[in-house]
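Student: I'd like to go over a predicted model; first the sequence, then the structure.
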Amino acid sequence: MNDLLDWILDTVQSVDPVLRTLLAGIGILLETSVLIGLVVPGDTIVLVASTAVEGPVEYLALALTVIIGALIGESIGFALGRWFGPHIVHSRLGRRIGEDHWRRAQLYLDRRGGPAIFISRFLPVLHSLVPLIVGMSTMSYRRFLAWTAPACVIWSFAYTTVGWLAADGYRELSRDLHWAGYLFVAVIALFLVGVWGVKKLLERSEAKHLSLDEPRPGTTEGPDAAASDPSIDDVTR
């Protein structure tokens, strides 16, 4: 296991650090972009790139590049929604995504307002659709950025930190432990299981807001909910 893992890590590390960092930034930019983000494994690209990090400087450079890439991708989605939103939704690609996904993203934003932007960054499919839906709303870009930036920072540091520390720890232990490779794989697997668990917990806790069911008469939901929930007022700012 150690020999195979050494070969994989050395191969990744042989890529020029600047190029490797830029590829990670581009990967997450595409992963957070509408439509493209549904097929680009940006999280995997970032995790692999982080295993090649050597030292705090490279680590910070990678983390910051990934944050910037994520924010650019989210901003592109917002801009496309502001300028071409309905055309994209009703395009051939938009129809392939499915009406239910678009409707869920719209209802979620209507019901939760700003928090929907933050939480959706950690949810599959929605993380690519919500920025475009926000762009189609009356929310200002400044308010959108205020909600999405913290989520991008958390996501970036989580992936880059785990990849860097796991690979660095493996390189130290592999000199003396023949099973260090299994430990590395276990750490990465536990992290990915943890990420999956967090997504499931969020989906469960937000199930009511993610539902496609229409609100019952007399309930406050959608644009009218802003009067009873201050956070939803962010959609109109």
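Tutor: Great, that's in hand.
Student: CA only for contacts and neighbour counts going forward, please
Tutor: OK.
Student: skip the chain neighbours and tell me the closest residue to Ala180.
Tutor: Spatial nearest neighbour of Ala180, chain neighbours left out: Ser174 (5.2 Å); criterion: C-alpha to C-alpha, 6 or more residues apart in numbering.
Student: give the buried residues for the helix or strand hosting Arg96.
Tutor: Taking DSSP states H and E as the criterion, Arg96 maps to helix 92-97. Using 16 or more other C-alpha atoms under 10 Å as the test for burial, helix 92-97 gives 94, 97.
Student: after that helix, next one along is what?
Tutor: Counting by DSSP H and E, what follows helix 92-97 is helix 99-112.
Student: which is the next helix or strand following that following helix?
Tutor: helix 114-120.
Student: pasting the second one now:
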Amino acid sequence: MAWIQEQLAAVPAWLALLIVFLLPMAEPSLPLLGMLLPSQTALMASGVLAHHGALPVSAAIAMAVLGALAGNVIGHLLGRRWGPRLAANLPARVTGSRGYRAALHTVGTYSARAVLLGRFNAALRTLVPVMCGAAGVPWARYLGLSLLGSLLWAPSCVAVGLLAGGSWQKWGGSGVLAAGSAVLLLTSSLPMLLSYLSSRRSQASAGLTTAG
């Protein structure tokens, strides 16, 4: 995160805020590139800078929320328009990955709720919006859950940076950052856990039906 923080600090505040908007927006809009974009880390770094007065806190949170929501909308539109073609052009290392399979299962099982469950997981955050569009998930519910997910995720990431920046001198910002990262890691594993439990229940139910 230190490198990203240095890059954001080296540019004007308006440009740093634009980056905070663009990175979350690009994640679901460009599925392959989105997997490489450190949007969550950038949001944490913006929180550190906001604590030190380099960025307005409210603006950092607003741009992060808007970027996340815009990315979900664009991803859904891309999925509706070119979903099958995009899936066919993805490399095998992506379509064969655990994250891709989890995204497919999450969308298939939870429909619009997948965009909320996947918000805290990097792979799902990138893939689920396009898959929701390709699956024809209704707009109204999808947008509502996208907004809710963005309002939960973006401020949480910025808040971790604020806490880290505020406690750096007092008792070690790295410790706060580690604790915040652990919380985000736990939340990111929730969609995978729900998907796994649902799969196990389906297998058990199928086994009972066969046995009966």
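Tutor: That came through fine. What you are looking at is a predicted structure, and each value in this text was computed from that prediction instead of being measured.
Student: helices and strands around the longest helix seen in the first structure, which ones?
Tutor: Among all segments of the first structure classified by DSSP state H, the helix with the greatest residue count is helix 55-89. Applying 3 or more C-alpha pairs under 8 Å, 6 or more residues apart in numbering; DSSP states H and E, one finds that helix 55-89 of the first structure makes contact with helix 17-31, helix 42-50, helix 126-136, helix 141-173.
Student: before we move on, back to that, just give me the neighbour total for the residue nearest to Ala180 of the first structure.
Tutor: Per other C-alpha atoms under 10 Å, the neighbour tally for Ser174 of the first structure reads 18.
Student: quick one, what contacts Gly165 of the second structure?
Tutor: 47-49, 51-52, 173 (C-alpha atoms under 8 Å, 6 or more residues apart in numbering).
Student: meant to ask about Ala151 of the first structure, not that
Tutor: Here Ala151 of the first structure is in contact with 118-119, 121-122 (C-alpha under 8 Å, 6+ apart).
Student: by neighbours, which of those wins?
Tutor: Neighbour counts for those peak at Arg121, which has 26 neighbours (criterion: other C-alpha under 10 Å).
Student: which one in the second structure is aligned with that residue?
Tutor: Mapped onto the second structure by TM-score structural alignment, Arg121 of the first structure lines up with Arg119.
Student: hmm, its match is touching Leu147, no?
Tutor: No: judged on C-alpha atoms under 8 Å, Arg119 of the second structure makes no contact with Leu147 at a distance of 10.5 Å.
Student: returning to what we had before: of the contacts of Ala151 of the first structure, closest to Val66 of the first structure?
Tutor: Arg121 (13.9 Å; C-alpha to C-alpha).
Student: find the nearest non-adjacent residue to the closest one, please.
Tutor: For Arg121 of the first structure, the spatially nearest residue (C-alpha to C-alpha, 6+ apart) is His127, at 4.6 Å.
Student: give me the number of neighbouring residues for the one you found.
Tutor: His127 of the first structure: 24 surrounding residues under other C-alpha under 10 Å.
Student: likewise Leu18 of the second structure?
Tutor: Neighbour tally, Leu18 of the second structure, other C-alpha under 10 Å: 15.
Student: ok, it - contacts?
Tutor: Applying C-alpha under 8 Å, 6+ apart, the residues near Leu18 of the second structure are Met63.
Student: corresponding residue for it in the first structure?
Tutor: Looks like Leu18 of the second structure aligns to Leu22 there (TM-score structural alignment).
Student: so how far is Ile28 of the first structure from its match?
Tutor: 10 Å (C-alpha to C-alpha, to the nearest Å).
Student: next: Arg103 of the first structure.
Tutor: On the measure of C-alpha to C-alpha, Arg103 of the first structure and Ile28 of the first structure end up 25 Å apart.
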